[in-house]
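A.B. asks: Test case, fold it:
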Amino acid sequence: MISPEHSYTLHLHAATRHSNGRTPRMISSPTSSSSPMAAAATALLVLPLAAILAAVAGAGAVNDDVLALVVFKSGVSDPTGRLAPWSEDVDRACAWPSISCDARTGRVDALELPAAELSGRLPRSALLRLDALLSLALPGNNLSGTIPDALPPRVRALDLSANSLSGYLPAVLASCGSLVSLNLSRNRLSGPVPDGIWSLPSLRSLDLSGNELSGSVPGGFPRSSSLRVLDLSRNLLEGEIPADVGEAGLLKSLDIGDNLFTGGLPESLRGLSGLSSLGAGGNALAGELPTWIGEMAALERLDLSGNRFVGAIPDGISGCKNLVEVDLSRNALTGELPWWVFDLALQRVSLAGNALSGWVKVPGANASVLQELDLSGNAFSGAIPPELPVSIGQMTLLEVMDVSRNQLSGGIPLEIGGAVALRKLLTRRNSLNGVIPPQIGNCRSLIALDLSENKLTGSIPVTIGNLISLQMVDLSQNKLNGTLPVELSKLASLRVFNVSHNMLSGSLPVSHFFDTIPDSFISDNAGLCSSQRDNSCSGVMPKPIVFNPNISSDPLPEVSATVPSSRHHKKIILSISTLIAIVGGAVIIIGVITITVLNRRVRTVASHSAVPAALSDDYGSESPDNEGNSGKLVMFGRGSPDFSAGGHALLNKDCELGRGGFGTLYKAVLRDGQPVAIKKLTVSSLVKSEDDFKRQVKLLGKVRHHNVVTLRGFYWTSSLQLLIYDFVPGGNLYQHLHECSGESSLSWTERFGMIIGVARALEHLHRLGIIHYNLKSSNVLLDSNGEPRVGDYGLVKLLPMLDRYVLSSKIQSALGYMAPEFTCRTVNVTEKCDVYGFGVLVLEILTGRRPVQYLEDDVVVLCDVVRAALEEGRVEDCMDPRLSGEFSMEEALLITKLGLFCTSQVPSHRPDMGEIVSMLEMARSSQSTPVDELV
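C.D. replies: Below is the predicted model:
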C-alpha cells in the first residue's frame, strides 16, 4: 500500500516529466529516511496534505501548457524561427516570446503571433489542451485548412484573420458562450453564416469580411445582444438584409458592403441611435433613400455607394449632425446637390457617378473643414457661381476636389489659390474656358492637376513651377498656346506631364524628365521641339502624294489645292510669265492624259502593265480587264513608292510575313532601302465603294503615334486592295508571350511597357474616332527598341458590307478578346469593345496564358480563371512563372484588377482608355506611392 506521502512524491515526480519521458531533475521523497522520527520531523516541514495536492495539480497543469505549445510548434512551419525559444526543457512557458500567463495561476492565457509567417494547419489537440487560454491571435500568417471544430473552452478573443483558412464556419462558434471578439476576416471561408451566432451572450465584435461566405444572413438578432461591431463585407451573401438587424440596439458599426444584397435598407435600422458607421456599398440595393436616415443622430460615416438607389437625395439626412463622411457615388440619384453637403461639418463627400444636375451650391461656413469633395461624373452645368471661388479659397483644409466629367463652363476661379492644402484638383472633361489662373501656383500642396479636355486658352502660367510636390499634370486636349515655362524643369517629383493636343510651341524644358518624356505626352503640338531629342518636333502631316504606277520615271506629286499653312503668314505672288508657264504646262498635261486614255481603250493584252511590275507574282491570276482600270499607288508623305529592282518582288510568297482575318502580309523594300509591310486584303469582294474605301484609308493615314504602326499608303482597284505600312522588325507580342521561354521571355518591366504602350495607342485612336475592332496579341508588334506598335486598326470600316456575325467569325477570329455585345444586333459597337479586348490582353500579358485554352473535355477562359483567383486571394498563382518574382505583387494585383475591370460584361462599367492610361502612368511612376494617392 502506498502512503499519502509516497503518493505525493510519485505525482510530483511524474508532473516534472515531459513528452520525451526524461526527468530533468529528481525530487526528494519525504520517506527517504527509514527512521520514524526522521519521517515525523520531515512531516513538520511540509505543507498540509490538501495544500500539497493542490500544488501538485497546479504543477501538472503548467506542464500541460508546455506540452500543448510544443505540440503546436511541431504542427506548423516556422521559417523565421519565431518559435525557436519554445523548448520542452522548462517547467513553465510564461517566459517564452508571444506567450503571457495569468499572474495568479501561472497558466498560459494568451498566445499572440501576428505576421509571424507561420504556415500549416491549426493543431486541434494543442488548442484543447490550452484550457485556460483567453486570447488566441494569429493574424497575418499563412495558416491553412479548416477552423478546428473545438476551441479552448474559455477563449474570449479569437483572431485568425488574414490567413488561408478554408471550409465552412464550424457550428461550434455559435456555442462559444465566452466569445467577446471573433475576427476571421480575409480568409477563404465559404458556406453560410452559422445560425444562432447573434445569440452569443458576450459577443461584442464579429468580423467575417473578405471571405466567400454565401447564402442569406440569418436573422434572430436579440434585443439583449451585446454586439457592437458587425462586419460581413466583401463576401457573396445575398437576399435581403435581415429585417431585425436593428434589434441589436448597441450596434455602433455595421458593414455589409460588397455583397449581393437586394431590396432596401430595413427600417429597423432607424432605431440604432448609437450607430456611428453604416456601410452597405457595392450591393444591389434599390429604391429611394429613406428619409429616416436622418434619425440616426450618432451616424458619422455613411456609405451606400455602388447600388441602385434612385430619386433625390433626401434633405432629411441633414439630421445626422455628426456626419463626417458620406459616399453615395455610383447610384442613379437625380435632382440637385443637397444643401446640407456644405452645411454640415463634413470632411469627405463623394456623389460621383450619379445623374445630379443644376448648379453647384455655394459652400456654407461649415464647409471650411471639408477635405475631399468628389462630384465627378454627373450632369452639373452652367458657369461656376461667382460666390463659389471665395468659398473655395476659404476651404483651407480641402485636399481633393474632383468635378470631372460634368458640363461646367466658365473660368477657373482666381481664388483657387487660397486652397493651400489642395492635393488634387481634377476638372477633366468639362467646358471650362479662359486661362489657367497664375494663382494656382499658391497651391503648394498639389500633387495632381488634371484640367484636360476643356476649352482653356492662353499659356501655361510660370507659377506652376512653384508646385514642387507635383507628380501628375494633365492639360491635354485644350487650346493652350505659347511655350512651356522653363520653371517646369524644377519639378523634381514630376512623373506625368501631358500637354498633348494643344497649340504649344518652342523647346521643352531641360531636365531628365523632359529629356525622356513619352511622345504621347507632347503629341499634336506642331511647334514643340527638344534639342535633347534630336531636334524632333511633332509636325503637321504632309499632304498625300499620289503616284501613277504606270509611269516608269520618277513620279511627280500632284499640285495640292489647299492654301499653305497659315503659320508662315506668307503671300505667294506669281508673275505673269509664271502664270503663262503654268497654263501651258497644264495644257500639255491634259493632252498627255487624253492620249493615254485613248491608248488604254485599245489595249487588250497589254493591260497587265497597269499594275507595277513588282506586283507580278500574285497579280497574274487577276482579271486583266479589272486590273487595268484606274489602279493607283497612293503614298502619304514624301519619298518614292518604287520598290527596289533587286529586292524580292512585292507579294512574293517567299516574303510572306503572316496571315490574318483581314488578309496576308508581305515584306517589300522601297527604292531608298526602306522596308515596308504590304497587306493584301483577302476580303476584297466585300469592298463595294472606292470612295468610302479611300476616305477611310486617308483617315487611317493621318494617324501618327509612337505606339501605332504608321499607314504609309495604299493601292486600289475594284478587285485588289493593298495597304502599305511601316515594317516593324521585332515580331509580335503573341510570339514573345507564347513561343519564347526562359531567359528570352519578356521581363516584368517589358510587359508593363507593353500594357501602357497599347493603352496609349488605343487612347490616341479613340480620340480620332477610330475603333480598332480586332485587338489581340498578334496585332501588337515590337519595334527594334522593344516598344509596342499596334497594327490592323480600323480596318473593319473598310468593309461596310460585313455584319457583326461575319466579323465575329472572320475578323475577330481570336476567341476570348471579343466583347460580349459584339454579337448582339441591337447594341452599338463602341470604343468599349476595344477596352474589353485590352483587358483580356492585359491578363494575357500578366499570366502568359492564351485567352482561351481548349482541353480534352473543357474550355478554359482566362478572364474567368483570373477573376476566380482574385476572389480567392491567390492572384500570385496566375502570374507567369517565367517572371520568377521580379515584380511587386501589389503592383501586379493593381494591374490584374484593372484588366478585370476592363472586361466587365456591361460596357458602361468599363473605363475609357484615357482613364486607363492615366492610371497606368501613375502606377508605373509611383513604386512607393499607391495609385489612389495620385488620382
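
A.B. asks: Please make it C-alpha for all contacts and neighbour counts, starting now.
C.D. replies: Noted.

A.B. asks: Please report how far the spatially closest residue to Asn466 that is not a sequence neighbour lies from Pro461.
C.D. replies: If you skip the residues right next to it in sequence, Asn466 has Gly441 as its closest partner in space, 5.7 Å away by Cα to Cα, 6 or more residues apart in numbering. Gly441 sits 8 Å away from Pro461, taking Cα to Cα, to the nearest Å as the criterion.

A.B. asks: With Leu762 instead?
C.D. replies: Using Cα to Cα, which is the criterion applied here, Leu762 is 31 Å from Pro461.

A.B. asks: Compare these two (neighbour count), which wins?
C.D. replies: For the pair Leu762 and Pro461, the greater number of neighbours falls to Leu762 (28 against 18), based on other Cα atoms under 10 Å.

A.B. asks: any idea how far Val917 is from that one?
C.D. replies: With the distance defined as Cα to Cα, Leu762 ends up 9 Å from Val917.

A.B. asks: likewise Ser888?
C.D. replies: To Val917, Ser888 is 20 Å away according to Cα to Cα.

A.B. asks: more crowded one of the two?
C.D. replies: Between Ser888 and Val917, counted using other Cα under 10 Å, Val917 has the larger neighbour count: 20 against 11.

A.B. asks: My read is that Asn652 contacts Thr664, right?
C.D. replies: No - counting by Cα atoms under 8 Å, Asn652 does not reach Thr664; the two are 11.1 Å apart.

A.B. asks: any common contacting residues for these two?
C.D. replies: The overlap between the contact sets of Asn652 and Thr664 (Cα atoms under 8 Å, 6 or more residues apart in numbering) is empty.

A.B. asks: Can you give me the neighbour number for Asn626?
C.D. replies: 15.

A.B. asks: One more sequence to fold, the one below, so I can look at both together:
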Amino acid sequence: MIFKLFLLLLLAPAAVHCLDTVFNDDVLGLIVFKAGLQDPLGKLISWNEEDDTPCNWFGIKCNPKTNRVSEIVLDGFSLSGHIDRGLLRLQFLQILSLANNNFTGSINSALAHLTSLQVLDLSDNSLSGSIPEQLFLQCGSIRVISFARNNLTGQIPQSLASCFSLEILNFSSNHLSGKLPSGLWYLRGIQSLDFSNNLLEGQIPSGIQSLYDLRLVNLQKNRFSGRVPEDIGGCLFLKSIDFSDNILSGGLPESMQMLSSCSYLNLRGNSLMGEVPRWVGELKNLEILDLSANNFSGQVPSSIGNLQLLKKFNVSMNNFTGNLPESMADCKNLLSIDASHNHLNGYLPSNVGELRNLLLLNLSRNHLVGSVPGSIGELKSVYVLDFSDNQLNGSVPVEIGGAVSLKELWLEKNLLTGEIPISIVKCSLLTSLMVSHNNLTGTIPAALANLSNLQNVDLSFNKLTGSLPKELTNLSHLLSFNISHNHLNGELPAGGFFNTISPFSISHNPSLCGAVVNRSCPSVHPKPIVLNPNSSDTNANSPSHKHHHEIILSISSIIAIGAASFILLGVVAVSILNIRARSSQARSAALALSAGEDFNCSPKTNPDYGKLVMFSGDAEFVFGAQALLNKDCELGRGGFGVVYRTALRDGCLVAIKKLTVTSLIKSQEDFESEVKKLGQIRHHNLVALEGYYWTTSLQLLIYEHVQNGSLYKHLHDRTSDDCLSWQQRFKIVLGMAKGLAYLHQNDIIHYNLKSTNVLIDSSGTPKVGDYGLARLLPMLDRCILSSKIQSALGYMAPEFACKTVTITEKCDVYGFGILVLEVVTGKRPVEYMEDDVIVLCDMVRAALDDGTVEQCVDERLRSNFRVEEAVPVMKLGLICASQVPSNRPDMNEVVNILEMIQSPCEAEEGLE
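C.D. replies: The predicted structure is shown next:
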C-alpha cells in the first residue's frame, strides 16, 4: 500500500486529484510522511493506511466540525528522518510540533504552503542549513515559531517581518550569524524573542520600544556590540531581559527605570561601565539582578535596599569600591549575594544576619577590613560563606556554629588570629573548611572528626601547634587535608586518608614525624623494673647472695651486650640495603625519564626541560618523577599506558596516564593540538583532562582524580558488602549515555569503552574516561586498535573484524549496549565456566525470546528493582549491540529513550 501511495504522489496533479476521491488527503499525507521516518519506539504503529480517517491516530487531532487534521504533536518520540513534503497535503493543519526528536536535513521551504499554520515547533532536533527566506512569505496566521537547539546556520530571514500575528519567536542555540533584521520591531504583537546562543553580531537596532507587548527578550551568548538600546524602557511590560555574554559597552540607559514590571535583568559578561544609577532601586519587581563581569565602578547604590523581592544579586568581577550598603538587610528574600572580585574596601555588613533566607554570600577577593561579624551565626540557611582574600582581622567568631546548614567556609588569605572555634562542629554538613594563609594559633580541635562530611580541609600557612588528633582518621570522605607551614608536632595519624596523604600537604612542620614525612618518631621505652633486694629475702646481705647477684648481673650484661650488637648489625645491614635500593631507584628514574624529565627542574639549568601545561592555572608535581615510579601509586594499566595517582603542589590529587606507545605518538605540535582539543571537552559525565607533560621520550596526560573507583570494581568486586541499587545503576547507564552523546557531538569516537574505563565519583555519578586517545596515535591501524585498545573481550563491535567497513560512532554504541547489559545483570561480557563459555549478549537475547528476561537482572538486587525500567533497558542494550551498525541508534536517541523509560519519581530523585 505504501509503495502505491509513493507512486501516486509521483503522478501528475490530475492523477493526484483523482486519488482524493479514494483516499482522504490527510491519510495520504501522513502515511507518506511516516514512510520516510524511523520510529524506534513504535509510537506511530496506529497510523494505518487502510483507515478512512487519521483522527484516532496517536499524536493526531482533528477539527470535530470538518473531521480534518488540525494538530500534529509528536514531541519526544525519538523519530528520525526528514520532514517530508507529505505534510503539505494537510491544508487545515494549525499546529505542527515535532520537538525533541532526531530529525535531520534542512527546513523545507514548502511548509510555507501550510497557510493555516499557527504553531511551528521544530526545536531540539538536528536540523541544519539555513532558514529559507520563502518560509515566511505567507505567515500571516502563525503565532509561534521555535527552531531552538538545532544546527541551523546562515542569517535570520528578513521575511519574518511579514508574520504580523507572531507572538513567540525562538531561534536559540543554533549557529545563526549576521545582524538582527530591523524589521523585527514591526511585529507589534510579539511577546517573546529568544536568539540566545548564536553567532549574531553588530548593534542591537533601535526601535524596540514599538514592541508594546514584549515580555521576554534573550540575546545572551552572541557577539552584539554597541550600547544597550536607549529606547528599551518603552517596552513597559518587559519582565525578562538577558543580554549577557556579549560585547556591549557604555552605561545603563535612563529609559530602563521605566521597566517597573521587570523581574529578571542579566547583563553579565559585557564591557558596560560607569556607576550603577540610583534609579535601579525603582525596579521594584526585580528578583534577579546580575551585573557581573563588567567594568562598573563607584559604590553599590543604597537604593538596592528598596528591592524587596530581590533573590539573586551578583555584581562580582567589576570595579566597585566602598561598602556593601547596610540597606541590603531590607531585601529579606535574598538567597544569593556575590560581590567578589571587586575593590570593596569597607567592612563586612554587621547586620548580615537579618538575611535569614540567604544561601550564598561571596565577598572574596576584595580589600575588606575589620572582623567577621558574629551575626553570620544567624544565617541558618546559608551553605556557602566566602570571605577569602581580603584583609579581615580578629578571630573566627564562635557564633559560626549557628550557621547549621553551612557546607563551605572560605576564610583563607586574611589576617585572622586566635583559635579554630570548637563551635564549628555544630556545622554538621560542612564539606570544605578553608582557612589557610592566616595567623591562627592553638591546636587542631579533635572535635573536627565529628564533621563526617568533610572533604576538603586547608589549614596551611598558619601558626597551629600541638599534635594532629588521631580521631581525624575517621573522616571517610576526605579528599584533601593540608596542614603545611605550621608548627605541628608528634606522629602523623595512621589510617584512612592519612595513609595516602600528599607529603606536600604536611610539609614545613619540623616536629611532625612518621613514614610520610620520612622522619622517624622518637622511641618511648618503658622504665626498667627495679627489684628491692631487701623486700623479702632475709639472707640478702649474705656473701653467697651477693655472689649470686653478681653472677646474674654478669649474665644479664652479656645478654644485653649481645642483643645490642645483633641489633646494631641489623641496622647497618638494612641501611646498606636502603642505600643500594635508593641508588637503584635513582638509576631507574634516570633511565626511564632521561635527562630533562624531572618535573621540578629549572628550564634555565636543563636544556631538555619537559613542558608541563595545565589548562587551568599553574601547577607542579610534588616529588617530580619519583611519584610516578612508586608502585604504590599505581591505579591501573591499559592499552595506552599506566595510570598513577599523584599530587600537585597545591595539594590537589590528579590521575596521570603515562603513555607507553611513544613510538606511535605524533609530533609535539600535533600532539599538543589534539590534547588541547581534548582539554576543552567538559561534561559532568566525562573525566576531565586537566593538562599534559611532554618530552620527546615521555608523554603524560593529567586527568581529574575520580576517587571512588571503576564501574568494574563496583559490579564485580564480590568482597565488598556494597551493591549498586537499581536507582544507582540507572543513573550510571543514563550518565554514560549522556557522556558518549557529548563526545559524538564533538566528533570524538571513544574506541575503548568498557567498565574499567568508567569511573564513579563520590556522588555515584559515572564519568567516562580514556576517550579520544586514538586521535593522538595516527599510526594505529585497525589491527592495533583491535588488539591493544579493544583488549577487553566482548565490547568490540563486529565491524572491527572487517577492513572494508568504516569505523564510526556506532562502534561506541555497540560497546555501550554491552555495558548496559553488564550493569543490569552484574555479569561480565564473557564469562568462562568449568565446561562452557557464556556470552552475555546471547544469554540476555535468549532469555528475552523465552520470556524470562527478568531473571537476568543481578540476583543481588533480588526484587528491589523496577521491572518496568529494567526490561526496557535490557532491550535497549540489545538494540545498541546489534550486529548491523545501521540498526544501532545514535547516542542522542539513546539518551531520549532512557529518559522516557525512567519513572517520574526516579527522575525527580535524580534532580535533587
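
A.B. asks: What's the TM-score once they're superposed?
C.D. replies: The TM-score (TM-score structural alignment, normalised by the length of the second structure) is 0.59; 631 aligned residues with a Cα RMSD of 5.2 Å.

A.B. asks: quick one: contacts for the aligned residue in the second structure for Arg405 of the first structure?
C.D. replies: Arg405 of the first structure maps onto Arg365 in the second structure when the alignment is built from TM-score structural alignment. Residues in contact with Arg365 of the second structure (Cα under 8 Å, 6+ apart) are Ser340, His341, Asn342, His343, Phe387, Ser388, Asp389, Asn390.

A.B. asks: try 6 Å
C.D. replies: Ser340, His341, Asp389, Asn390 (Cα atoms under 6 Å, 6 or more residues apart in numbering).

A.B. asks: those helices in the second structure, which residues are they?
C.D. replies: Using DSSP state H, the helices found in the second structure span residues 2-9, 13-19, 25-35, 543-593, 668-679, 711-716, 726-745, 782-784, 810-825, 840-850, 867-880, 891-901, 904-911.

A.B. asks: okay, the third one sits on what stretch of the first structure?
C.D. replies: Per TM-score structural alignment, the counterpart of helix 25-35 of the second structure in the first structure is residues 64-74.

A.B. asks: mean deviation of the matching stretch from the second structure?
C.D. replies: After superposition onto the second structure, the average distance of stretch 64-74 of the first structure to its aligned residues comes to 2.6 Å, using mean Cα distance after the TM-score superposition for the first structure.

A.B. asks: Just the buried residues of that stretch, please?
C.D. replies: Buried positions in stretch 64-74 of the first structure, judged by neighbour count with 16 or more other Cα atoms under 10 Å: Asp64, Asp65, Val66, Leu67, Ala68, Leu69, Val70, Val71, Phe72, Lys73.

A.B. asks: picking that back up, Gly769 of the second structure is nearest to which of the helices of the second structure?
C.D. replies: Relative to Gly769 of the second structure, the nearest member of the helices of the second structure by Cα to Cα is helix 726-745, separated by 9.6 Å.

A.B. asks: packing partners for that closest one?
C.D. replies: Using 3 or more Cα pairs under 6 Å, 6 or more residues apart in numbering; DSSP states H and E as the contact criterion, the elements in contact with helix 726-745 of the second structure are helix 891-901.

A.B. asks: and if we set it to 10 Å?
C.D. replies: Counting contacts by 3 or more Cα pairs under 10 Å, 6 or more residues apart in numbering; DSSP states H and E, helix 726-745 of the second structure packs against helix 711-716, strand 758-760, strand 766-768, helix 810-825, helix 867-880, helix 891-901, helix 904-911.

A.B. asks: elements contacting the second one?
C.D. replies: Spelled out, it's strand 758-760 of the second structure. The elements that strand 758-760 of the second structure packs onto, with contact taken as 3+ Cα pairs under 10 Å, 6+ apart, are helix 711-716, helix 726-745, strand 766-768.

A.B. asks: After alignment, which residue of the second structure pairs with Gly191 of the first structure?
C.D. replies: Counting by TM-score structural alignment, Gly191 of the first structure corresponds to Gly154 in the second structure.

A.B. asks: dump the residue contacts of its match.
C.D. replies: Neighbour list for Gly154 of the second structure: Ser128, Gly129, Ser130, Ile131, Pro132, Asn174, His175, Leu176, Ser177, Gly178, Leu199, Leu200 [criterion: Cα atoms under 10 Å, 6 or more residues apart in numbering].

A.B. asks: Swap in 6 Å and give it another go.
C.D. replies: With contacts defined as Cα under 6 Å, 6+ apart, the neighbours of Gly154 of the second structure are Ser130, Leu176, Ser177.

A.B. asks: dump the residue contacts of the alignment partner in the first structure of the last one.
C.D. replies: Going back to what we said before, that points to Ser177 of the second structure. Alignment note (TM-score structural alignment): Ser177 of the second structure maps to Ser214 of the first structure. Applying Cα under 6 Å, 6+ apart to Ser214 of the first structure gives the contacts Gly191, Pro192, Leu236, Leu237.

A.B. asks: and stretch 378-390 of the second structure, which stretch of the first structure?
C.D. replies: Counterpart in the first structure of stretch 378-390 of the second structure, with TM-score structural alignment as the criterion, is residues 418-430.

A.B. asks: List the contacts of that stretch.
C.D. replies: With Cα under 6 Å, 6+ apart as the criterion, stretch 418-430 of the first structure contacts 393, 395-408, 443, 445-454.

A.B. asks: Of the contacts of Ser214 of the first structure, which is the most crowded?
C.D. replies: Neighbours were tallied for each of the contacts of Ser214 of the first structure (criterion: other Cα under 10 Å), and the maximum of 25 neighbours falls on Leu237.

A.B. asks: contacting residues around the corresponding residue of the second structure for that one?
C.D. replies: With TM-score structural alignment defining the correspondence, Leu237 of the first structure maps onto Leu200 in the second structure. Contacts for Leu200 of the second structure (Cα under 6 Å, 6+ apart) come out as Ser177, Gly178, Lys179, Asn222, Arg223.

A.B. asks: ok, now with 8 Å
C.D. replies: By Cα under 8 Å, 6+ apart, the neighbours of Leu200 of the second structure are Leu176, Ser177, Gly178, Lys179, Leu180, Asn222, Arg223, Phe224.

A.B. asks: same deal with Ser144 of the first structure?
C.D. replies: By Cα under 8 Å, 6+ apart, Ser144 of the first structure lies in contact with Ser119, Gly120, Arg121, Leu122, Asn163, Ser164, Leu165, Ser166.

A.B. asks: switch the cut-off to 6 Å
C.D. replies: Contacts here follow Cα under 6 Å, 6+ apart; on that basis Ser144 of the first structure touches Gly120, Arg121, Ser164, Leu165.
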